[in-house]
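# Please find the sequence and the predicted model below.
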Amino acid sequence: MTDIFARLIDIYEGRATRRYGLTDVHQLAHALQSADLAAEAGESPAMIIAALLHDIGHMVHDLGEDPASAGIDDKHEDLGADWLARHFPPEVSEPVRLHVAAKRYLCTAEPGYAALLSDDSVRSLALQGGPMSAGEAEAFIAQPFAPAAVRLRRYDDAAKDPARVTPSFGEFIARYGEAAQGRCP
């Protein structure tokens, strides 16, 4: 196992056990559920790892557990994507970078989507710029990794079930990690 995978296991198994916002799952369970949903959908190893790691930005900043409650947008999508880009190709980092914009996009593109958001997502949406304008939505979806980010967003939205059973973090890393980096497992 490479150093980056050992470090990711340390981050997620060591720091991701706090509650995921206002939901009944912690960040590790949310990450595992997101990856499991992506795997069930037949996504590529890169997309499964992107789903697993999409919120790593929350764990690599020094703003505390819940900066949104203090009115601070932690920009976790950019922090996480920049961190991941040092270790993974754009097929992993860029959907992570765009997953918050994907939420803003879906609020504009799909009537009723905003009503499905959790209280946490509604609160953070306001800090993240709110729904996109029609022009912003058109520009967003034309970006190369935007469709992947929209799929990632849907996994993110659905990954809040306290009863869902998933493989472990280490199992996802062992199965998909090296392939996500572009190496054979």
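Structure received. Numbers count the residues shown, from 1 in each chain.

# from here on, contacts and neighbour counts on C-alpha atoms
Noted.

# Helices of the chain, start to end?
3-15, 27-40, 45-53, 76-85, 90-109, 119-127, 134-141, 146-158, 169-172, 178-180 (DSSP state H).

# Which residues does the longest one contact?
Translated: helix 90-109. 46-47, 49-51, 53-55, 77-78, 80-82, 84-85, 113-114, 125, 128-134, 136-137, 140-141, 145-146, 148-150, 152-153, 180 (C-alpha atoms under 8 Å, 6 or more residues apart in numbering).

# Tell me which of the helices of the chain lies nearest to residue 66.
Of all the helices of the chain, helix 119-127 sits nearest to residue 66, with 10.2 Å by C-alpha to C-alpha.

# hmm, back to that, of the contacts of helix 90-109, select the buried ones using a PyMOL command.
To isolate the buried members of the contacts of helix 90-109 in PyMOL, using 16 or more other C-alpha atoms under 10 Å:
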select buried, resi 46+47+49+50+51+53+54+55+77+78+80+81+82+84+114+125+128+130+131+132+137+140+141+145+146+148+149+150+152+153+180
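
# ok, residue 169 - contacts?
Taking C-alpha under 8 Å, 6+ apart as the test, what residue 169 contacts is 9, 12, 13, 28, 32.

# no, scratch that, I was asking about residue 26
Residue 26 neighbours (C-alpha under 8 Å, 6+ apart): 16, 17, 18, 19, 20.

# and the comparison structure, right after this:
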Amino acid sequence: MQPAKTDRDQHACTASIRNMFEKHGGSMYGGEAVTQQEHALQAAWLAEQQHSSDALVTAALLHDVGHLLHDLPDDAPDRGIDDQHEDLAAEWLQRHFPPEVVEPVRLHVESKRYLCATEPGYWEALSEPSRQSLELQGGAMNETECEQFRQGEHFEAALQLRRWDDEAKVAGLKTPAVAHFLEFVDRVVCR
């Protein structure tokens, strides 16, 4: 069980997220035509447009926060390095958020591996940088891994987050600003 947070803790968490986007959000998103911040905002905007829960909109906004936390170069995948950003993100998020935010984020890479194994045409639709990172992340799941993944409590939410992640790569797409989505964050940060 998560410890109760005060309003001060909540404000500090929101400020930390804002600062991460201000400091690191302008870096390019792994070979895609968008920045880290544009990618996060697009994913959150897709979630909001589908009338998702506050927790899932927050997860969409923060699913790649691990990229903002590590200090690896933008071309780490080109160097054969898996930054394990999903684990970094989950570790950071679990200090502030409930499992409904943390688990879809932790599982969004596994979701890509699952969909590559189970959905015809999914791999072919991935961007080249996403295919490259897939290889570093273990490739498509085998049948045993797929069955175990399907049993998870946050399976459906993780798949939905993965789909927004895949779609959130449109250069020049207008979305609400970070401040708009921090309202969702404020409603789900652990109190």
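Here it is on my side, so go on. The shown structure was predicted, so the numbers you read here are calculated from the model rather than taken from an experiment.

# What does the TM-score come to for these two?
Here the TM-score for the pair of chains, by TM-score structural alignment, normalised by the length of the first structure, is 0.95; 182 aligned residues with a C-alpha RMSD of 1.1 Å.

# picking that back up, would you format the contacts of residue 26 of the first structure as CSV with neighbour count and distance to residue 159 of the first structure included?
Below are those laid out as CSV (neighbours: other C-alpha atoms under 10 Å; distance: C-alpha to C-alpha, whole Å):
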residue, neighbour count, distance to residue 159 of the first structure
16, 21, 15
17, 15, 15
18, 13, 15
19, 16, 13
20, 19, 10
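
# rewinding a little: can you pick the most crowded of the contacts of residue 169 of the first structure?
The residue in the contacts of residue 169 of the first structure with the most neighbours, by other C-alpha atoms under 10 Å, is residue 32 (26 neighbours).

# hang on, that one packs against residue 168?
Yes - proximity of residue 32 of the first structure to residue 168 meets the contact threshold set by C-alpha atoms under 8 Å, at 7.1 Å.

# can you list residues touching both of these two?
By C-alpha under 8 Å, 6+ apart, no residue touches both residue 32 of the first structure and residue 168.

# Where in the second structure does stretch 94-105 of the first structure fall?
Aligned by TM-score structural alignment, stretch 94-105 of the first structure falls on residues 103-114 of the second structure.

# how close does the matching stretch sit to the first structure?
Superposing on the first structure and averaging over aligned pairs (mean C-alpha distance after the TM-score superposition for the first structure), stretch 103-114 of the second structure comes out at 0.2 Å.

# now that stretch, how far from the centre of its chain.
Centre-to-centre, stretch 103-114 of the second structure and its host chain are 9 Å apart (C-alpha atoms, centre = their mean, to the nearest Å).

# do the same with stretch 48-63 of the first structure
That offset, for stretch 48-63 of the first structure, works out to 6 Å (C-alpha atoms, centre = their mean).

# Give me the contacts around it.
11, 15-16, 31-36, 38-39, 65, 74-81, 83, 91-93, 95-96, 99, 152, 155-156, 172-173, 176-177, 180.

# and it, which stretch of the second structure?
Under TM-score structural alignment, the match for stretch 48-63 of the first structure is residues 57-72.

# and the end-to-end length of that stretch?
27 Å (C-alpha to C-alpha, to the nearest Å).

# cool, now which of the contacts of residue 26 of the first structure survive the switch to the second structure?
Conservation of the contacts of residue 26 of the first structure in the second structure, assessed by both residues aligned by TM-score structural alignment, their matches' C-alpha atoms under 8 Å: retained contacts are 16, 17, 18, 19, 20.

# Pull up the gap between the alignment partner in the second structure of residue 3 of the first structure and residue 185 of the second structure, please.
Using TM-score structural alignment, the partner of residue 3 of the first structure in the second structure is residue 12. Using C-alpha to C-alpha, residue 12 of the second structure is found at 12 Å from residue 185 of the second structure.
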